[in-house]
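In: Sequence first, predicted coordinates after that:
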Amino acid sequence: MIEFNVPPLAGLFLDAFGVKIGGIYRPEASTGKADDPAGLFTGIEIIEDINDAYEMSALGTPILWPILFSKSDLAKKYNNKGELIDFNSQDFRLPIASIISFRRDKIMSTTKVNGGRGSVKEIYGFDDWQITINGFLIPDASQPQGLKNSLQQEKELIKWDNCASRVDVFGELFSVRGIKSLTIKGINFEPLRGKPNIRAYTINALSDEPIELNIKSSI
């Protein structure tokens, strides 16, 4: 059986996505005390049992900002005949080596001021959040749905890309922005040279909120 080692992910993010990940924080650099839990984070509450704060990886390290896809009860997909059928899939915790970026524009109209400077802005609301999830499919013994290798994870992501409706999403980075669901616009996978057990992936999505219409009937 061939075994592969996963290289440091900070370098992979820089090579694949141009994202620079900072170095490891060492408390002794600020206080001179090895493994000092306070370090530069004076005033922040320290949790004695790290398992109470984070989901843990197979290596015993915390997983920061995990992302969970969960199907909506009304979720659909297209079959081979182009017909809408129920989308049946289990919840999916995205790979642990994933980062998210968010962008949102205001919906506004601007009017130039004759003989003056600047413009008059009329704000009508907010556009959808534009969401980009970049990450790597890597061997992960801690994957809660049992998708422990990169090929299994890629097949699962393709299933979610086939969803023809919104996808419920859970994660603290989404909840602080009021995002409960998203619609996947597209997904792509890229190989990494010399790393056959690792695949880079990118998901482009939009936040999706249900719109309720109240219809008054005269009948």
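Out: Alright, I've got the coordinates.
In: Going by C-alpha atoms from here, please, whenever you check contacts or count neighbours.
Out: Fine.
In: Now for Asn162, how many residues are close by?
Out: 15 (other C-alpha atoms under 10 Å).
In: hang on, it packs against Lys77?
Out: Yes - with contact defined as C-alpha atoms under 8 Å, Asn162 and Lys77 form a contacting pair (6.2 Å).
In: my read is Gly11 is in a helix, agree?
Out: Yes - using DSSP: H, G, I helix; E, B strand; the rest coil, the assignment for Gly11 is a helix.
In: Report the buried residues of the top helix by length along the chain.
Out: Counting by DSSP state H, the longest helix found in the chain is helix 150-161. Within helix 150-161, the residues that count as buried by 16 or more other C-alpha atoms under 10 Å are Ser150, Leu151, Gln153, Glu154, Glu156, Leu157, Trp160, Asp161.
In: Please compare the first structure with the one that follows:
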Amino acid sequence: MNFNFNTKELLIRHFPFKLGFATEAVAEAVLNGFDDIAVLPTNNELMAVSAIGVPVWDYIDILPSYIEGTGESFSGYKFPRETTLEAVRVKKIVETDVMGRDGSVEELISMDDWQLTIRGLIINYESTDYPEEQVKELQKVCELKTSLLEVCGTFLTMLDIKYFSIHRLVLNPSLGYSNIQSFEIEAKSKIPFIIEP
């Protein structure tokens, strides 16, 4: 699959030079420098394809594991390919007010875990029936008696997230569609805490 990007068009779309941010002469000088840049084609296959054949670059998989809380083995779970992932990371900062000084003194304690929001759709592509079995499968994943699930995915790997814990599952109504169930999961990245003897 080949990709071709028009850098000049992207710059105009995201940085409106002609709307007062720069004179037209400056804008033309900047933008004309991109006319001779060759776009390198890529023939790499995308990571996955959705159920309706749409190529997607990202995926989220929960890997098989042993659940210490119940002694059961978990066979893993693949989120639907149309799923999106939003990641937010907050710093843990202690703010102290000092008498006679404007503002506050800040002390960085640590980086907090990644707060992850997973949004997606469970779709029954075979009929207009509600996807009951797929929803029950997602529900079982969210009810696992563990706070450490091993995960993999393109975006997760880039953020160095190898484990997460699921905190909340929301099943939103899908108005007008009997064969679709939208969902939202709140999770946090985890680093295994191992006590060595």
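Out: Sure thing, it's come through. Owing to the predicted nature of the structure, the values given are computational and were not obtained by experimental measurement.
In: Need the TM-score from the superposition.
Out: Once superposed, the chains reach a TM-score of 0.72 (TM-score structural alignment, normalised by the length of the second structure), with 163 aligned residues with a C-alpha RMSD of 2.4 Å.
In: so where in the second structure does the longest helix of the first structure end up aligned?
Out: Aligned using TM-score structural alignment, helix 150-161 of the first structure spans residues 131-142 in the second structure.
In: Look through the second structure and tell me its longest strand.
Out: Determined from DSSP state E, the single longest strand within the second structure is strand 104-123.
In: Relative to the first structure, what is the average displacement of it?
Out: Its aligned residues in the first structure lie a mean 1.2 Å from strand 104-123 of the second structure after superposition (mean C-alpha distance after the TM-score superposition for the first structure).
In: so that strand corresponds to what in the first structure?
Out: Under the criterion TM-score structural alignment, strand 104-123 of the second structure matches residues 119-138.
In: The second structure: strands as residue ranges?
Out: Using DSSP E, strands in the second structure cover 48-49, 55-56, 61-62, 65-67, 72-74, 77-78, 84-97, 104-123, 149-152, 163-172, 180-190.
In: For the ones you listed, give me CSV that also has distance to Val39 of the second structure and mean neighbour count.
Out: Listed next are those as CSV, based on distance: least, C-alpha to C-alpha, whole Å; neighbours: other C-alpha atoms under 10 Å:
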stretch, distance to Val39 of the second structure, mean neighbour count
strand 48-49, 24, 14
strand 55-56, 21, 14
strand 61-62, 32, 18
strand 65-67, 43, 14
strand 72-74, 45, 13
strand 77-78, 34, 14
strand 84-97, 28, 13
strand 104-123, 33, 15
strand 149-152, 30, 20
strand 163-172, 36, 16
strand 180-190, 36, 19
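In: Out of the ones you listed, flag the one nearest Asn4 of the second structure.
Out: strand 55-56 (16.4 Å; C-alpha to C-alpha).
In: The closest one aligns to what range in the first structure?
Out: Taking TM-score structural alignment, strand 55-56 of the second structure hits residues 62-63 over in the first structure.
In: now swap in stretch 74-83 of the second structure and tell me
Out: Counting by TM-score structural alignment, stretch 74-83 of the second structure corresponds to 89-98 in the first structure.
In: and the matching stretch, how far apart are its ends?
Out: 21 Å (C-alpha to C-alpha, to the nearest Å).
In: Show me the contact partners of it.
Out: Here stretch 89-98 of the first structure makes contact (C-alpha atoms under 8 Å, 6 or more residues apart in numbering) with 9, 57, 63, 66-71, 133-138, 140, 143-145, 153, 156, 159.
In: ok, the one in the second structure that sits across from Ile211 of the first structure in the alignment - how many residues close by?
Out: Taking TM-score structural alignment, Ile211 of the first structure has Phe193 as its aligned residue in the second structure. Using other C-alpha under 10 Å, Phe193 of the second structure has 7 other residues around it.
In: Can you tell me which residue is spatially central in the second structure?
Out: Leu85 (2.1 Å; C-alpha atoms, centre = their mean).
In: Confirm for me that it is in contact with Gln115.
Out: No - judged on C-alpha under 8 Å, Leu85 of the second structure makes no contact with Gln115 at a distance of 10.3 Å.
In: Please list all residues in contact with the nearest residue to Tyr78 of the first structure once chain neighbours are set aside.
Out: Distances taken as C-alpha to C-alpha, 6 or more residues apart in numbering place Leu84 nearest to Tyr78 of the first structure, at 4.6 Å, with adjacent residues excluded. By C-alpha under 8 Å, 6+ apart, the contact set of Leu84 of the first structure is Lys76, Lys77, Tyr78.
In: how close does Leu84 of the first structure sit to Lys76 of the first structure?
Out: 6 Å.
In: Over to Pro139 of the first structure?
Out: From Pro139 of the first structure to Lys76 of the first structure the distance is 30 Å (C-alpha to C-alpha).
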